[in-house]
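**Q** My questions are about this predicted structure, shown below with the sequence.
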Amino acid sequence: MTKFRKSALAALVAVGVMGMAGAASAAVVGGGATLPEGLYGKANASTDANGQPYDDHGIGILHDGAGFNPYVGVGSGAGKRAFFNNNSDEFKWDHDDNPLTPDVLFYPTRVTVDYAGSDSLVSAAELGSYNNPSNANGRANFGALIQVPSVLTSVTVPFNVPGLPTLNLTSEQLAKIFGGEITRWDDSQLGLTNAPAEDIIVVHRGDESGTTEIFLRHLNAIDSGAVESVNKDFVAAIKPAEHPAATFLPAVGSAGVVTAVEATAYSIGYVSPDKVDFDDATVVASINGYLPTEVNVQAAVEDSPVPAGALVNNPLAWGISNANPSTGYPIVASTNLIFSQCYADSGDESKIRQFVGNHYDVNYTLNDQEIEEAGFVKLPAAWLNAVRDNFWASNSSLSIGNANVCNGKGRPQ
């Protein structure tokens, strides 16, 4: 039995590819970050793609009967491209659960992309392009861009080091390991008792990932010499070729990182909390003495201010990201959802509003168990209220589907 959790998102194989094209017009379409796919994307179906019964272990929070198609986990970069270019061809999946065969289009016939999930924050360039009046897939036709935090997440650090039953690293040590400056477990800079005289194998995401961006944002804030930039592409930020003494091993997706760490002695990686036993010190490293437990994650974001005043109108202000918190587990941020304000199809608009109204209600508890089971942490009440008041309440000019703003415009069916 593996000590790492197996991803529940083998459930994406629970829906036949050909069936999705026909179902798309009747349901909300989206995907993106793999970090929250276990929370969002559990397919609500009784058989898999081969017609065999399966246990879907309950349904994700975007599938609680509200009319959302299965969330397609392809990484934050591909998810944002799908949304901003309105191109469902970015949604590809491992239809036969075989990494050796090519992934296929989840939607063989293109459909409208209604939203995206992303751990990578919307950039100023992405917002500027969306707001450009000449952009047919932007604000002029679809209304204002809305980026909101969904849940809090940590980025955990799984390790597989024979001879080290637990591992406690400082943020500075972590930056030097992943920045290629510390390359051996017995390096004196780590000061590990009984450290093996072995090379460190750094397992990193080989695809564009918001998990990578969150992880590197913290390491860059700690040591900009070791980790010179922040990027959703690990290779672009770290440039492994410039560190010949270090051993870097790429893996695709959060599940791929877990599999690689588990299979590779003397390795260390980074991954979302739902893929590992995040509160088990024999599985994930403590950072600065903290494990990524709920209380330690909440402590790290206590000082993150809710947007107010002019910032309310700025989508870039709505992601929770504290690169170097003063207390708590230090690698913490929100995973986010990206919508347009306007939807031409009243059914899609109603389904999205239903989700937003429920998920951001401090008194709504149906999602709480799913959030906890997936290893994430519910947003603080102040953030829940702010999202609901600004993007759902009918008296807000920013609310999804506001008739005064959306008359005659919206993402098509």
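**A** Perfect, thanks for sending it.
**Q** contacts and neighbour counts: CA atoms only from here.
**A** Noted.
**Q** mind listing the strands for the stretch 301-413 of the chain?
**A** Secondary structure of the stretch 301-413 of the chain, counting by DSSP state E, counting those that start in this stretch: strands at 332-340.
**Q** next one: the chain
**A** Along the chain, counting by DSSP state E, strands occupy 30-32, 72-73, 92-93, 104-105, 115-118, 145-154, 159-160, 168-169, 201-205, 247-251, 267-268, 286-287, 332-340.
**Q** Let me see the ranges of the helices in the chain.
**A** All helices of the chain, identified by DSSP state H, fall at 17-23, 37-40, 76-84, 124-131, 139-142, 171-178, 210-222, 234-238, 253-263, 294-300, 346-359, 368-373, 381-391, 403-406.
**Q** what's the spacing between the fifth one and its chain's center?
**A** Counting by C-alpha atoms, centre = their mean, to the nearest Å, helix 139-142 is centred 26 Å from the centre of its parent chain.
**Q** again with the first one
**A** Distance, stretch centre to chain centre, for helix 17-23: 25 Å (C-alpha atoms, centre = their mean).
**Q** before we go on, here's another structure to hold up against the first:
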Amino acid sequence: MSFRTTTKRILIVATLLSALTLTGLFAAACGEEEPSTTSTTAAPQTTTTAAQTTTTAAPTTSSTEPPLSASLSGAGATFPEPLYVEWIGEFQSLHPKVTINYQGIGSGGGIEQFSKLTVDFGASDAPMKDEEIAAAEAASGAKVLHIPTVFGAVTLAYNLPGVTELKLDPDTLAGIFLGEITKWNDAKLTALNPGVTLPDQPIQVVHRSDSSGTTSIFTGYLTKVNKTWAEKVGKGKEVPWPVGVGGQGNDGVAAVVKQQAGSIGYVELSYALEAGLSVAALRNQAGNFVTPSLASTSAAAQGAQFPEDLRFSVADSPNPEAYPICGATWILVYDQMKDPAKAAALKAFLTWALTEGTPIAEELGYAPLPEDLRAKALAKVEQISAK
């Protein structure tokens, strides 16, 4: 982890401790901890407008209770990986006898590892399908729980030297990724961007090469807004891409876009910020061109309906202030674990993340859960126990 990230974490912890002391919640924060991991360094958040949230204090741990002690493993989505790295580090500093190793291998890989019981928890930006849940529950003898952690924006990061602002609408975006719009100075693009000099240059599409929840969010949006895309490609963690080159993980796509002029790809917001990439404004359902930010991501979750199993989508929100390609990311757990120590540690970590971890999420550009959804997620966490 870089010195910059370490320093940022220290500042975050200092700020949290000051705030918690003033509000009388310091005792609650002392009951949690965060482990080390080998994941990517989290990107800085440059958005200055943040949605206002209320942080619920984590349960206080009695001084007579033994300290948490367990080694946990998890794997899955790269979409929230920068945040999970920070959460894990902070939690382990509070609970030195807990270690958590998280590997960002993509949502598809995370679901596979979770279903095979080779990790203690999975992570995915796409909810598990009914058949995936049935197979996992048959193998584990326990119930699968979907615990949403944050919302994030899937940005359209591009590399066009000299072009700092770009507007797209659903049809031009679909046309680019279908291979129907092949030049940056295509008439459809220039019509959306008056006053912007778009180059006579081929468009290089960059997509994910692995099974990806970020891909599921992106293709789910395109399937909803463009009939041709729905008929020819469809949605999923993996799709038959008509054009483009692949990158492994969000960081891989960001790296390809950064290296190749004329390229465009889809990545979670923090990866675009970390790579210093420009991101397009996308016309939303209300007709407004909106750039991805903490505020526009939070707006996408406002007014959404959340079913009992907490599997949902917020793509193409009708909110006039919402960025249209947003999604939640989930931690996947079983309601019954074989090891009581692991169950206690995982339960404590998730409770801490959903409460005390909120400021860290906002710092990195992830939108915290609305209060009604946070309450439902915490209720799911309470179901975790040992067999």
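**A** Received, thanks. Quick caveat, the model's predicted, so the values are computed rather than measured.
**Q** want to try TSV for the helices of the first structure, with mean neighbour count and distance to Phe278 of the first structure as columns?
**A** Output for the helices of the first structure, formatted as TSV (neighbours: other C-alpha atoms under 10 Å; distance: least, C-alpha to C-alpha, whole Å):
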stretch	mean neighbour count	distance to Phe278 of the first structure
helix 17-23	15	33
helix 37-40	26	15
helix 76-84	25	22
helix 124-131	15	33
helix 139-142	22	39
helix 171-178	22	17
helix 210-222	25	15
helix 234-238	18	22
helix 253-263	22	12
helix 294-300	19	10
helix 346-359	19	24
helix 368-373	15	11
helix 381-391	19	24
helix 403-406	14	43
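**Q** Burial check on Met128 of the second structure, number of neighbours?
**A** Met128 of the second structure has 20 neighbouring residues, counting by other C-alpha atoms under 10 Å.
**Q** mind checking how far it is from Gly236 of the second structure?
**A** Distance, Met128 of the second structure to Gly236 of the second structure, by C-alpha to C-alpha, to the nearest Å: 11 Å.
**Q** circling back: the helices of the first structure into a markdown table, with extra columns for distance to Ala323 of the first structure?
**A** Formatted as a markdown table, the helices of the first structure follow (distance: least, C-alpha to C-alpha, whole Å):
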| stretch | distance to Ala323 of the first structure |
| --- | --- |
| helix 17-23 | 39 |
| helix 37-40 | 23 |
| helix 76-84 | 19 |
| helix 124-131 | 18 |
| helix 139-142 | 30 |
| helix 171-178 | 11 |
| helix 210-222 | 5 |
| helix 234-238 | 16 |
| helix 253-263 | 21 |
| helix 294-300 | 10 |
| helix 346-359 | 26 |
| helix 368-373 | 23 |
| helix 381-391 | 18 |
| helix 403-406 | 35 |
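**Q** His63 of the first structure is nearest to which of these?
**A** Minimum separation from His63 of the first structure across the helices of the first structure (C-alpha to C-alpha) falls at helix 37-40, 7.3 Å.
**Q** how big's the offset between the closest one and the second structure?
**A** Helix 37-40 of the first structure, aligned to the second structure and superposed, deviates on average by 1.1 Å (mean C-alpha distance after the TM-score superposition for the first structure).
**Q** Chain neighbours aside, what residue packs nearest to whichever residue in the second structure pairs up with Ser286 of the first structure?
**A** Matched by TM-score structural alignment, Ser286 of the first structure corresponds to Ala281 in the second structure. Using C-alpha to C-alpha, 6 or more residues apart in numbering and skipping the chain neighbours, the partner closest in space to Ala281 of the second structure is Thr291 (4.3 Å).
**Q** ok, now which ones touch the one you found?
**A** 279-282, 323 (C-alpha atoms under 8 Å, 6 or more residues apart in numbering).
**Q** For these, pick the one with the most neighbours.
**A** Tyr323 (32 neighbours).
**Q** From Thr155 of the second structure, how far out is Thr297 of the second structure?
**A** According to C-alpha to C-alpha, Thr297 of the second structure stands 11 Å off from Thr155 of the second structure.
**Q** out of the helices of the first structure, nearest to Val203 of the first structure?
**A** Val203 of the first structure lies closest to helix 253-263 among these, at 6.4 Å (C-alpha to C-alpha).
**Q** outside of that closest one, which residues touch it?
**A** If you take C-alpha under 8 Å, 6+ apart as the criterion, helix 253-263 of the first structure is touched by 4, 6-7, 34-35, 74-75, 158-160, 203-207, 209, 250-251, 267-272, 275-276.
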